[in-house]
Structures are given as structure tokens and as C-alpha cells.
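1. A predicted structure for the sequence below; I have some questions about it.
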Amino acid sequence: MVALVLRLRLAQLSNGLRRGGVQLLGLVVLLAFGVALTGYLLDAFGALASASAADAATGTVLIGSVVTLGFVLVPLLLPGDDPLDARSFTPLGRPRAGVVWGLALAAVIGVPTILLIVVAAGFAHSWAWNPDAAPIASLAAVLIVLTGVLGARLARSFGAVVLMTRGLREAAGIVLLLVLLAATPFVLMLLLGGDDPQLQSRLGEWAAGLSDSPLGFAWAAPVAAAAGDSDVAWQRLGMAALVLGVVAVAWHLLALRMQRMPAPRLDGSPAREAGLGWFDVMPATLVGAIAGRSFSYWMRDGRYKFALAVIPVVAVLVVVPFAVVGVWWQNLALIPLPVMCLFLGWLLHNDLAHDNTALWLHVAADTPGWADRIGRIVPVLVLGVPMIAVFAPLSAWGYGDWSVLPSVFGVSVCVLLSGIGISSYTSARMPYAAVRPGASPFSQPQSSSGSSGQAVAFFGTIVVSLPVLWLAGLGLAEGGDWPMLTLLGGLVLGLLVLLLGVWAGGRVFTRQAPELLAFTLRN
């Protein structure tokens, strides 16, 4: 099975050279860009070999982390079908484990992997002058290549499952553009900063943080060895190997799961699986039925998928300006989670308008308003609560002081629950024209503006959360019992706003259900 997959991969590459003139020209341009970028990286590593120890450490970690991040994330944003989609092998009935190993080896056969191998070899060669760092660098180079290849496969397979429609591929391109725009101030700062001592100090802080992250473990290992700290070097190498193991297991499980999924149709649309989907999972009640339909929308509708994909990008865009102006990077660790909670709760502010004709089911069944409101918020709670549980400890760890953990929990819970509550009201009271089901997330509906509903939900959440933010500020400044008070206040205030919003939104839905149905049919 492995040999079959490798032969298919070689056939794919050879067929790519037989494309039309415009497509072939595009491949040549991309290849030239990749070769030029590889040459630049090799030249940079060569220059770092003769630089001072501090400059070599900073440059190696920063450049290497960007290389790893780019190699893993760019495949997630590539248009077109995945040439190594594990679902395509489902009709063959071959052993799933053999397909997984074959796909992993086939991923090595390609121009991007060859260029990554060249870059990793140049990185290892740049440490050849140091007998302590040379063996560490050689092992690190192997881990860099393997992690990059498997990470790229994991990202591309994830994208093949999640970003299946044309609209979502358009969204991926916009996300890439936003990331590039966010990186522009950073690049300009590097180009114009020169030998600015403040800039060098800031870059050193970023490199120190990346050295102890999955992006920089392998790249920073020879740096520690060259500094005479062999224990730290081997620890970082071990952590890099652990990261590789996690990526490999995740890729293996995802590839096995994909082979149990229906193969994609020729038009690129996802095939339907047997069963009732989320309706099989949710209880057979009013709230359960509405929650099941909402889950189906959130997991399959391109409009919801795009909104979810943008949330982490927005969190990064908010942090970048503060990082550029020199805000202490530990403080930046506290920003992304509340921002993501804010936008996740805000996504519901026009949820009812996205139903279009489907709202007829609720009106015809005389669904109580409270059941409609509660059922719609279940998917957001299922997404938001685990997100807070995972990222709140990471935020406290990044800040470097675990005493802020209750404050992070309190602020995040308050922002999420308050946003859900206010959005539950505005979606029924102030709906506005939305993109139709099946349309691109970037298509523009022809109707009146919905700025009032957007503003009420967004700024209302911020205003309601101000008391908890004030308590959190006292906790950061004075410590003591303020963090626990922040947690308690966030839970109480968030639940209160959530219950009031659901109650008020339910009353509006019950009273104006026919008018809401007419609105969704028109818009």
C-alpha cells in the first residue's frame, strides 16, 4: 500500500508539469520564489554563524520559528483540493494504517519539503564551528524537517475537512491577507530599526519566549549548547521530539478518521453521512431539537465556519499593535482569550436572520421563545467553555504569575456569557439582512444597514463587563483577594446578563414570530 501511494504521488507531480501555459507559469513563479527565499535563509544562517552570540541566538530562533510556522500554516490556506486526501483511498478498501504511512512518506516527495531540507541543512551547517552545538544542531535539523512535514500534512488535512466550500477557501485567502497586513508593521520595524538598542532588546525578549515554545524548541537547542548549557539544550531537544510525537499522533488519528468519512464529490462539496447527525446526539426535546439544528449550522454552514475562523485572527491582530509599540510581552498573554470570548458571544447577535426560510419550522410548530433562545446558545457554550478552560491556564502561564488565573477565568466567563445574553436579545429585537444560506460569506446582502444591532451587542458586552475588568485590574495591581472576587463577580454578572438576555429575547420572539419570519424571507 505504501508503494502504491508513493507511485500515485510521483504521477501527480509529473502530471503537474503537463498543465496549460498559465498554470505552468504560475508553478514556475512559485518555484522561483521558493528557491529565492531558501537562498535568503541560507545566507542569513551563514551570516549568523559569524555574528555575536546574542545576535546569533536571536536571529536563529526568530527566523526558524517563522519558517516552521509558515511551513505548517500555509498549506491550510492553499486553494484547490488536497492531492493527498485520505478520503480518496476509502473506496479502495485498503488497510487504513498502510494508507496513513504511505501518505506520510508521500508528503516528503515535493518541492516544499526539499526546500525545507535544504534550509534545515544550512541551519545545522551554521553550527558546525562549535563542537558542542554541532551534534545538537544535526538532530534538531531532523526534528525540524519531520515536524514541518507532518505539521503541514495535519494542517492540509484539517483544511480539507473544514474548509471544503468555495466560500471558505475565499475566507482562507482573506485570513492570509489579514495576517500579512498584521505582520507589515513588524517587518517595517525590522527594516527601519537598524541597530536600535530598544529594538534589539525587544527582539531578544521575543526570541527568549519562542525558545521555550513548540515553534522554537528545536531551533533554540544548539543556541543553549553553544552557550555551554548542555542540559537546557537536551531538554529543548526532548521537547521538540515530544512536539513531533504529538503532531504525528494527531495526524495519524485524523487520517484514520478521514478514511471512515465519505469521499468528497467531484464538485468539491462534502458527501452526506448516514444518520441524523447532531439530532442523534441531542435530547428529543424542544431545546434539544433547536440545539441540534444550530450545531449543524455551526459545523457545516460556511457563514458560521468563516466567522469562527476569523476569531483567532482578530485576537492576533489586536495583540500585534501592542507588541510593536513595546508592551511587555507577558501582559500581552492576557489579551487574546477575552477578545476571543467577546467575538464568540457577539457572533449570535444576528443568528436568527441567518435562518432564512428555516425559521418557518419554529413558527409553524409554535415554538416558545425561551426554547428558541436557549437552543441557539448551546453550540456557543459548547465551544466557549472548553476554550476558556484550555486557554485561561495558558494565559496565566504566559503572564508568569498563576495568581491571575481566577481573574482570567472571571473576565472571560463574564465577557462570553454577557455577549451571549445581549446577542440573544438583539438577534430577535434588531435583526438585519444576512448572507443567504449557501452563498459566499463575502457576498453583500441588499438591504438596510444593521449597525445598530451590531453596536448594541458589541459595545453592550464591553460596558456590562467593565465592573469585572475593574476588579481584574485591582487584582493585577494589588493581588490579595481581588482575583477571587473577579472570578465570583464574573460568574454572577455573566449569568445574570445571560438569563436576562434569553428571557427578553424569548419574549420578543414569541410576540413577533410572524414578523420575524416575514423579515427572514425578505432578507
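-> Yep, it's here. Numbering: from 1, shown residues only.

2. CA atoms for contacts and neighbours, from now on please.
-> Noted.

3. ok, the nearest residue to residue 286 once chain neighbours are set aside - contacts?
-> What sits nearest to residue 286 in space, not counting adjacent residues and going by CA to CA, 6 or more residues apart in numbering, is residue 371, at 6.2 Å. Taking CA atoms under 8 Å, 6 or more residues apart in numbering, we find residue 371 in contact with 286, 287, 290, 506.

4. here's the one I want to compare it with:
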Amino acid sequence: MVATVLRLRYRLLGNSLTRSPWQLVGFVFGMLAAVWLVGLVVVGLVAVSFLQGLEATRAIAVVAGSALLLGWTLGPLIVSGSDGMVDADRLAPFPLSQRQLMFALAGTGLTGIPGIATSLTALASVVLWVRWPLAAVVALPMVVVAVLTCVLFSRLVTTVTTGFSGRRRGQEILGTVVIGLLIMTGPILTGVLGLVDAADDLMARLGLAGTILGWTPIGAAWAVPGDVAAGAWLPALCKLAIAVGTLAALWLVWARALHAAAGTRPRPTTRTVKSGALGLFGVMPTGGVGATWARSLNSWLRDPRYLRQLIFIPLFPALFAFTTGVDGVMFGASAVFVALILAIASYADVSYDGTAFASVLSSGTTGRADRWGRVLGAGSVGVPAVIAIAVVVAAITGTWGHLPAVLGGALGLVLVGYGVSAVSSALLVVPVPRAGDSPFKTVPGQTFASGMLVFVVMGACLLLSAPAIVLAIVSLVTGSAPLGALALVVGIVVGAGVIVAGVIVGGRILDRSGPGLLLRIKAFPI
């Protein structure tokens, strides 16, 4: 039965790739990225195994393995491209026992691109212990335990978020927890590593982190081979028990979560408004541009699926302030990183319209008017946010002379992003949570391949905004105020030009491809 589910999964993947060439492009980029990352990790592991001593090897293995598990755990919450092609809801009508269902879901997690890449990387970690043969032998079964732990953690998080998605209060709690974890990761690690005054170099800090993580469910499996190599048999047995116990506990908790989630269904919410109250529609200009502008801005201000993008606005400055300090380069460039996130936030925003996109097509709104309205809606939120971050950072650091250069790079990037999105959103649609669902919900039909499309759009944004970004970097390095002012002018001019070109090109594409986009949206699994 599990093999049948896996075959169906790959049949669905093949159908999605043949239906859209852009899906195929994303899949190819995903495969290339996975191969490149695995190759890079293997080269690094080989270098570490022959150049570092036992203590450094132990620390690197535990810290890297813990980071891998953390990525699998948070991935379903913050990455919209996580693989939801086969989930519990879609398998529910089939005569599967709960154990068969769990094996099928775990199998699909292992056989996806992230699962294969993780398995290959974890298997390559055995190279770390080639100088200690007994540790290398022990590392093989521990790799299996570690990879299965990653998959079960991911599936448990997916099941829990799906179960919460129908409850407004659960959604709010879940979102708060995730945001808190992300924002506090930097401060927590900085505080823990700063407890030891003697930790003046990177390896000492990694050793401290590895020692702590090795006694937790996060890193216990990765710490066992190191203890065996060091001859610390009692700690190795204790950590083995922690690792195996964690795997067993995850299986049991996941089983209970699946059983509890089986009876949970989304609950629609309604809101009563005053008769005749038009909100933004009564304020914005009339016509296709004004109506689309009001609708887009309303989504940015009230739709949780759009608001999720705005989480990153305070996130980057907070993380950089704790990790590199307020005098660091990263903190000073916080506005640029915020601009990058906002630039790609609308790369496929027609998807969020869902089947309601039919009303856009039937209204007679031209593609160009639709593009202008969406650009103005996103810009009404994004441009003030970027400017505010740049000004606040300059006020905190006292580097007012750098403000024009930072604004030039940031505004150039976000404006170019709006122009690129005006074209990409007329070409691409991807599965997204439905209106009213949790923005963190795993959606059927999502694949790693569709998630990789955003990186194609990101590359286009970075390439087109390169003139302003390069001038900004040169200005900051040389301290040249005229170059900073030039970067600001170039950023605004180039960004405005890309927006105009993007609206014209995207509008023409949308006029031709609108019905096709609607058909692809309707074809997404519900």
C-alpha cells in the first residue's frame, strides 16, 4: 500500500510538471540546488575529517545535525513550497489503517527532494569518522535514526498546524509561537555562547554549542559517534537512549495528533459591517486601477496570507542587532534585506485570488489596469516600510550619511521587485492556503519544485537592481556621499522604469493568459 501511494505521488508530480513548463523549470532548479548543496557539504565533510581533531569534528557534527533538524521542523511553518502533494486529508478516503497512513506519509517525506538530499548528506557525514573505524560503524545506524527524526518532526508539525488551521485561536497561538522562535533564535544562541569568556574563537563556541545540543533530542543522534570515538561509552549509551526515545516519542505523538486532527475541519468566520460601508473602495479612485488598488491594499492590511510577509520587517533588524550588533554591516543594511522579501512577496499573487479571479476576468478590467492596481497596493505598504526601517536603523546607529545609499539599494530592489512581479504573477500560479485558512497550513499540491520558482524571481530582481545596489555598496565602502545620492537616484529611476515595463508586458500577458491562469487555479487540489 505504501508503494502504491509513492507511485501515485510521483504520478502527480509528473502531471504537474507536464502541465506547466514553469513548474518544470522550478523542478530543475530545485534538483540543481539540491545537488550543489549536497556536493558542497560532502567536500566540507571530507576537509573536516582530515584537517580537524576529534573535538572539532564532534562539535561540527552535532551543530550541523541540529541545524538540519531545526530546518525540517520549521520548514513546514515558514516555507510555502513544502511538499503537501500527499497529505493525511487526501489519503483519508482510502482504506488505510493509521499505521499504514503514517508509513505512507513518512515515505513521501523521505522520497521528496529535501528527503533525498538530507539522506545523502547524512550518509556522507560518516566520512567524518573514517579515522575512528568503530565510530564510523556506529554512525551508520545513527544516520538512519537522525534522518527519520527529521522526517517525523516535520510530519508532526504539519499535522499539528493542519489541525489548528480551522481554529482562529489556535492559528493566532501558532503564529505567535513561530514568530517568537524565529526572533529569539539569535538572542538565545548569542546569550548561551557568551557565557564562556574564554570562547574567543569559532571552534570554542561550536564546542560549547555541540556539548549542550548533544544532550538534547535535537542533537543526541549526531553526538553518539563522537562519544564512541572518544571512548566515552556511558555518555554514548545515554545519548543513544535519548535519540531512540525521541524517535519513539515522535511516532506516538504524531499518531495521536493524526487521530485528533482527523475530526478537525476548517470553520468559516463571518464579520458584520455597517450597511453601505465601502472601506478603501470608497476612498480610492474609481475604475479598474482604483478598484484593484483598494482590493490589493485591503489584502495586505487584513489577509493573514499577506500579513505573513510583513513578519520579516521587524525580524531582520532584531536578528542582526543581536547577532552582529548595531554597529555591524548586516544591521545597517536591514532595509535592503526587508526590501528583498517584499520584492518577491507578490511574485504569484493571482494565486491568492483563487477562483475569485474569475470575477476579475469578467469585470472587464484590463491586464494593465490590474497590474497597476496590484503594484500600487503592494507599494502602499512596502515602500513606507522600507523607508521606515532605513530611517530607524540610521537613527539607532547614528549613520545618517549612509542613509541615501541604503535607501537607494533598498528602494531600487523593492521597486524592481514590483515590476518583475507584474510579469511573473501573470505567468505563474502556485497552490496557496485558501482565504480563511491558516497562512502556515500545508496546502495539497505544493511541491519543492513550485517553491523553487521564487528563487528564479529573486534572481531577476537582484540582476535588474544591480546598478543601484553596486553604487550603494561602493558608496558605503568609500564613504562617498555623492555616490550615495547617485545610488538613490538610480534606484528610484531604474525601479520606476522596470515597473512601467513590467506593467506593460505583464498586462499584455495577463490579457492573453488570464483564462489559462483561472483553469490552472481550478485544477489545484482542494
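-> Right, received. Where do you want to start? Remember, it's a predicted structure, so these values are computed and weren't measured experimentally.

5. returning to that earlier point: so can I have JSON lines of the contacts of residue 371 of structure 1 showing secondary structure?
-> Output for these, formatted as JSON lines (DSSP: H, G, I helix; E, B strand; the rest coil):
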{"residue": "286", "secondary structure": "helix"}
{"residue": "287", "secondary structure": "helix"}
{"residue": "290", "secondary structure": "helix"}
{"residue": "506", "secondary structure": "helix"}
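
6. related to what we said a few turns ago, which residue in structure 2 lines up with the residue nearest to residue 286 of structure 1?
-> Taking TM-score structural alignment as the criterion, the aligned counterpart of residue 371 of structure 1 in structure 2 is residue 369.

7. pull the distance from the strand or helix carrying that match to the chain's centre.
-> Assessed by DSSP states H and E, residue 369 of structure 2 sits inside helix 367-397. Relative to its parent chain, helix 367-397 of structure 2 has a centroid offset of 21 Å by CA atoms, centre = their mean, to the nearest Å.

8. could you do stretch 188-207 of structure 1 as well?
-> 27 Å.

9. can you give me the buried ones in it?
-> Buried positions in stretch 188-207 of structure 1, judged by neighbour count with 16 or more other CA atoms under 10 Å: 199, 200, 202, 203, 204, 206, 207.

10. which of those residues sits closest to residue 495 of structure 1?
-> Closest approach to residue 495 of structure 1 among those (CA to CA): residue 206, at 38.0 Å.

11. before we move on, the earlier item: quick one: the helix or strand following the helix holding residue 369 of structure 2 aligns where in structure 1?
-> As assigned by DSSP H and E, the chain's next helix or strand after helix 367-397 of structure 2 is helix 403-424. Taken onto structure 1 by TM-score structural alignment, helix 403-424 of structure 2 occupies residues 405-426 there.

12. next, the mean deviation of the matching stretch compared to structure 2.
-> Stretch 405-426 of structure 1 differs from its equivalent in structure 2 by a mean of 1.1 Å after superposition (mean CA distance after the TM-score superposition for structure 1).

13. okay, buried residues for that stretch please.
-> 405-426.

14. same thing with stretch 354-362 of structure 1?
-> Quick answer for stretch 354-362 of structure 1 (16+ other CA under 10 Å): 354, 355, 356, 357, 359, 360, 362.

15. thought the fourth one was touching residue 520?
-> What it means is residue 357 of structure 1. Yes - with contacts counted by CA atoms under 8 Å, residue 357 of structure 1 reaches residue 520, the gap being 6.8 Å.

16. now the buried residues of stretch 354-362 of structure 1 as a markdown table including distance to residue 243 of structure 1 and secondary structure?
-> Output for these, formatted as a markdown table (distance: CA to CA, whole Å; DSSP: H, G, I helix; E, B strand; the rest coil):
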| residue | distance to residue 243 of structure 1 | secondary structure |
| --- | --- | --- |
| 354 | 40 | helix |
| 355 | 42 | helix |
| 356 | 45 | helix |
| 357 | 47 | helix |
| 359 | 46 | helix |
| 360 | 49 | helix |
| 362 | 47 | helix |
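
17. what helix or strand is residue 252 of structure 1 on?
-> Residue-wise, residue 252 of structure 1 maps onto helix 230-259 under DSSP H and E.

18. which strands and helices sit next to that helix?
-> Here helix 230-259 of structure 1 touches helix 96-106, helix 133-162, helix 217-226, going by 3 or more CA pairs under 8 Å, 6 or more residues apart in numbering; DSSP states H and E.
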